[in-house]
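[1] When you get a sec, could you give me coordinates for this:
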Amino acid sequence: MSLDDLETDVELAFDDLDYDFLDRESKQELAMLSAALDADEDELLRRAVHMLFQSTTESGRLDFHLRSAYDVTYDEYLSGMTYGEMTGANQFPQDDDDRRYQF
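    As a prediction, this is how the structure comes out:
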């Protein structure tokens, strides 16, 4: 195969894309991946979502955004309990009376 073959395959893949929600650059990149990997575009999109999810989870960015928006982490979401519930910290009410430490 040659450069001309690659250009033809990418152009054909680009023309076949029926994803109106993608911008031109994303379509071009998807067409290149489709031609290079000889893969279905739907499968490539599934892989991309998986890779984004995995990298976001591994870097801690998912937990950061979850904590900011929902005050939980991904582990808490998976377990269905907050860390406080897991450790029993929520079982005993904390006394806010600071006077008990005064002599």
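[2] switch to C-alpha atoms for all contacts and neighbour counts from now on
    Will do.
[3] any idea how far the spatially most central residue of the chain lies from residue 32?
    The centre of the chain sits closest to residue 53, judged by C-alpha atoms, centre = their mean, with a distance of 2.6 Å. Distance of residue 53 to residue 32, computed by C-alpha to C-alpha, to the nearest Å: 22 Å.
[4] what about residue 13, neighbour count?
    When counting by other C-alpha atoms under 10 Å, one arrives at 20 neighbours for residue 13.
[5] Next, the second sequence, to be compared with the first:
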Amino acid sequence: MSLEDLNDEIEQAYANADDELAVSLDRETKNELALLETALEPEETDELVRRAIHMLFQTSVETGTLDFHLRSGFDVTYDEYLSGMTFDEMTGADQYPSMDDERRYQF
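    As a prediction, the model looks like this:
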């Protein structure tokens, strides 16, 4: 897969995400959500979910987990996604023809 494939899938996922998501919670998650809601006292429970998504995203970027999954699935990194071009495109490495190792040192 490529950077274009990643962009297409992100756009599709964004379009599929409604303003409201119905999420089923298990007992442990409900307990943790109730504790967070009680301690942090947000205006709405939705605010905690938004914060959780931001924290998961930030942690995934900082630990390299996001890059690992992007490289595995799309052969790009988050930086390449942000810049809109691959590392080879940025450095110009894709402009040169591949070297033929068998004839490389023949005169």
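[6] re earlier: what lines up with the residue nearest to the centre of structure 1 in structure 2?
    In structure 2, the residue matched to residue 53 of structure 1 (TM-score structural alignment) is residue 57.
[7] do residue 86 of structure 1 as well
    By TM-score structural alignment, residue 86 of structure 1 lines up with residue 90.
[8] Any idea how many residues pack against its match?
    Count around residue 90 of structure 2 with other C-alpha under 10 Å applied: 12.
[9] residue boundaries of the helices in structure 2?
    Under the criterion DSSP state H, structure 2 contains helices at 3-16, 27-40, 45-63, 65-74, 78-83, 87-91.
[10] how close does the longest one sit to structure 1?
    I take that to be helix 45-63 of structure 2. Compared with structure 1 after fitting, helix 45-63 of structure 2 deviates on average by 0.4 Å (mean C-alpha distance after the TM-score superposition for structure 1).
[11] Would you mind measuring from the residue nearest to the centre of structure 1 to residue 5 of structure 1?
    34 Å.
[12] Residue 96 of structure 1 now?
    73 Å.
[13] just residue 29 of structure 1 next, same as before
    Applying C-alpha to C-alpha, the value for residue 29 of structure 1 to residue 5 of structure 1 is 17 Å.
[14] Next: residue 91 of structure 1.
    Per C-alpha to C-alpha, residue 91 of structure 1 is found 67 Å from residue 5 of structure 1.
[15] do the same with residue 63 of structure 1
    Taking C-alpha to C-alpha as the measure, residue 63 of structure 1 falls 44 Å from residue 5 of structure 1.
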